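Undergrad: Next input, structure requested:
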Amino acid sequence: MTTSTIARESYYQRTGEHTFKPTVHTGGAWSADEQHFSPLAGLVVHAVDQYLAGRPGGLVLARISYDILGRIALDECAITVETVRPGRTIELLEATVTIGGRAVVRARAWLLATLDTSAVADSPREPLPAPESLPVWTMDEAWDGGYISSIEVRRVPPVRRGRTTAWLTSHVDLVAGEPSSPLASFVALVDTANGIAPQQDPAEWMFPNVDLTIHLHRAPRGPWTGLDTTATFGPTGQGLTSTVLHDVDGPVGQAEQILTVRPQPR
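TA: This is a model prediction of the structure:
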């Protein structure tokens, strides 16, 4: 399936004020009857955007941390957002995703005040090669699922396991008939980092992440999400996927995913 054949389709359809139905494009990489976490992470940011709509500007999302509490079924989900720590310059929000009355994801987002620090803005990290300069990687040759089939990936050919750089984009809308912010669309691709530089063959080993934490030092813009990713497996069943996040203008932040590493069942 090419991205042109799924243009104007969506990952979710709104079914109520706070409820959403996943489409086939959310299908998971580890199991066909589960949602891939990546688009759901973007949907949570979309819900946060709506929660904040109409407020005076001045606060921006600087960190969002997701805990994945259990199986994310391909069923209708509800997302609630509340303020945990209000403030004029610093605020903490919490979002909860429930499916069938059970919480499956909890996310906390720190919002920070904005001011002009352009005179001291700097990063030692170099920009990535332009997306157009990299070869297309047919990711669905290595991974299953509707989500993987929905994205375009351009990747630096890995020279070793667990290390690569890639650009991702999608022509699938986040929510049918609704505009999404550049941040929500960007975040909707970040969780893919755990699959672009696998340490081991996913047919032989499982290494799903149980969390995702994203820190941002500036707001990203689309349509490309850049992932400079390193995956590490430890000796006792844990792993870590670490990613420097980029847009086409340069680095924007970092993402971390803790992994549970185990052999595929026989």
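
Undergrad: When you work out contacts or count neighbours from here on, use the C-alpha atoms and nothing else.
TA: OK.

Undergrad: If we ignore the residues flanking it in sequence, what's nearest residue 237?
TA: In space, not counting the residues next to it along the chain, residue 237 is nearest to residue 261; the distance is 4.7 Å by CA to CA, 6 or more residues apart in numbering.

Undergrad: I have a second one here; can you model it like the first so I can compare?
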Amino acid sequence: MSTPLLAEPSAVFSMHDGAWLPSALSRGPWDERAQHGGAAGALLAHVAESELPDHSWTLSRMSMELVKPVPVAPLHSRTALHPGRSTMRMTVDLLSGEVLVARAHMLAVRGQGFTLPDGVPGWSPDRLLPGPASCSEPAVIPGMPHGTSFYYNAVEHRMAGGNIARPGPGAAWFRLRVPIIDGATTTPFMLAAAVADSGSGISWVLPPETYLFANADLSLHLHRAPAGEWLGMESESQVDGGGAGTTLSRLYDVDGPVGVAVQTLVVRERR
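TA: Here you go, the predicted structure:
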């Protein structure tokens, strides 16, 4: 017998009898039966971080493939580890019953702290401005249905650049309103995995009333862990009449750049 969904969710997921139980806060905005990619990504990040041997290891990369719509239903995870001396690779799967619905390839790096010399090429002190304290307009994507969902209820968003009502590049700050996992701390990598999937939304180029642009994957690369509760994104989307598109997002905390994210979009005309 299937396990019921949480009736009054205070977190996006909980663990029950060895299964990940998603609440209504995991839902995507387009179909209440399917999860938002950010919810699935944050869960995959949590499972991967739970497998790290100790705190000297940190996740640096996650390449997530959304094989099928991830259902708002009990899920199981399985992990395969490929350890090395300085890096560790792992594969984390999410399954609905016996069906693979999402897979993530992770790279963890063993830390070794040192002080960077002055004038290192490629190091950027740039910040995403204005900061979250100076922004107030929510990133409400035109044509996106309202209702209980991950994007509207589990995440707070504030526009920092661009015009969300018009097509083109956009920038926004995001933070989580609730924990991803009931009873567990949401880590910086989980925060990044949760919100980086929204890059294609804040930088839409085709009206969602007449086009679908579903995210098929997410590649997230961090060169340092975001500090604080806010993560900022500067995003730009490109699409083609052949049916594919990409979104490139540069990621920031309030102190400066932390990494990049890339999404592949599947673009279709609505019938």
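
Undergrad: Superposing both, give me the TM-score.
TA: Scored by TM-score structural alignment, normalised by the length of the first structure, the superposition of the two chains gives a TM-score of 0.89; 255 aligned residues with a CA RMSD of 2.0 Å.

Undergrad: and residue 200 of the second structure, how many residues sit next to it?
TA: For residue 200 of the second structure, the number of neighbouring residues by other CA atoms under 10 Å comes to 27.

Undergrad: part of a helix, is it?
TA: Yes - under the criterion used here (DSSP: H, G, I helix; E, B strand; the rest coil), residue 200 of the second structure sits inside a helix.

Undergrad: Would you mind finding the match for the residue nearest to residue 237 of the first structure in the second structure?
TA: Applying TM-score structural alignment, one finds that residue 261 of the first structure aligns to residue 267 in the second structure.

Undergrad: so its match touches residue 210, yeah?
TA: No - contact criterion CA atoms under 8 Å: residue 267 of the second structure and residue 210 do not qualify, at 10.8 Å.

Undergrad: the more surrounded of the two?
TA: The neighbour comparison of residue 267 of the second structure against residue 210 (other CA under 10 Å) goes to residue 267, with 20 against 11.

Undergrad: Tell me where the second structure has helices.
TA: For the second structure, the helices defined by DSSP state H occupy 37-50, 188-195, 199-202.

Undergrad: quick revisit: which ones are touching the match of residue 261 of the first structure?
TA: With contact taken as CA atoms under 8 Å, 6 or more residues apart in numbering, residue 267 of the second structure is in contact with 211-214, 239, 243-245.

Undergrad: quick check, nearest of the residues you listed to residue 162 of the second structure?
TA: residue 239 (18.3 Å; CA to CA).

Undergrad: Surely the closest one touches residue 248?
TA: No - Residue 239 of the second structure is beyond contact range of residue 248, at 11.8 Å (criterion: CA under 8 Å).

Undergrad: who has more neighbours, those two?
TA: More crowded of residue 239 of the second structure and residue 248, by other CA under 10 Å: residue 248, with 22 against 18.

Undergrad: Please pull up the equivalent of that one in the first structure.
TA: Correspondence of residue 248 of the second structure to the first structure, assessed by TM-score structural alignment: residue 242.

Undergrad: I'd like to know how far the residue lying closest to its match once chain neighbours are set aside sits from residue 180 of the first structure.
TA: Spatial nearest neighbour of residue 242 of the first structure, chain neighbours left out: residue 256 (4.7 Å); criterion: CA to CA, 6+ apart. The span separating residue 256 of the first structure from residue 180 of the first structure equals 24 Å under the rule CA to CA, to the nearest Å.

Undergrad: neighbour count winner among these two?
TA: A direct count of neighbours by other CA under 10 Å for residue 256 of the first structure and residue 180 places residue 256 higher, at 24 against 20.

Undergrad: Tell me how many other residues crowd residue 144 of the second structure.
TA: When counting by other CA under 10 Å, one arrives at 12 neighbours for residue 144 of the second structure.

Undergrad: Just give me the match in the first structure for it.
TA: Aligned by TM-score structural alignment, residue 144 of the second structure pairs with residue 143 of the first structure.

Undergrad: How about its match: what's its closest non-neighbour residue?
TA: Using CA to CA, 6+ apart and skipping the chain neighbours, the partner closest in space to residue 143 of the first structure is residue 29 (5.8 Å).

Undergrad: Trace that neighbour over to the second structure, please.
TA: In the second structure, the residue paired with residue 29 of the first structure according to TM-score structural alignment is residue 29.

Undergrad: max-length strand in the second structure?
TA: With secondary structure taken from DSSP state E, the second structure has its longest strand at strand 256-269.

Undergrad: Just the angle for that one relative to helix 188-195, thanks.
TA: 30 degrees (axes from the mean of the first three to the mean of the last three CA atoms, to 10 degrees).

Undergrad: hang on, isn't residue 92 of the first structure packed against residue 81?
TA: No - under the criterion of CA under 8 Å, residue 92 of the first structure makes no contact with residue 81, lying 10.7 Å away.

Undergrad: how about the strands of the second structure, start to end?
TA: Ranges of strands within the second structure are 13-16, 19-22, 57-66, 76-83, 87-96, 99-110, 155-161, 170-176, 211-215, 217-222, 231-239, 244-253, 256-269, based on DSSP E.

Undergrad: now for residue 226 of the second structure: what does it line up with in the first structure?
TA: Residue 226 of the second structure maps onto residue 220 in the first structure, with residues paired by TM-score structural alignment.

Undergrad: Which residues are in contact with its match?
TA: By CA under 8 Å, 6+ apart, the contact set of residue 220 of the first structure is 182-183, 186, 246-247, 252.

Undergrad: hmm, which of the residues you listed are the buried ones?
TA: Among the contacts of residue 220 of the first structure, those that count as buried by neighbour count (16 or more other CA atoms under 10 Å) are 183, 186, 246-247, 252.

Undergrad: Looking at those residues, which two lie furthest apart in space?
TA: Within these, two members stand farthest from each other by CA to CA: 183 and 246, at 12.2 Å.

Undergrad: returning to that earlier point: got a markdown table for the contacts of residue 220 of the first structure, with distance to residue 111 of the first structure too?
TA: As requested, the contacts of residue 220 of the first structure are exported to a markdown table (distance: CA to CA, whole Å):
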| residue | distance to residue 111 of the first structure |
| --- | --- |
| 182 | 16 |
| 183 | 13 |
| 186 | 17 |
| 246 | 20 |
| 247 | 20 |
| 252 | 16 |
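
Undergrad: What about residue 161 of the second structure, how many residues nearby?
TA: 19.
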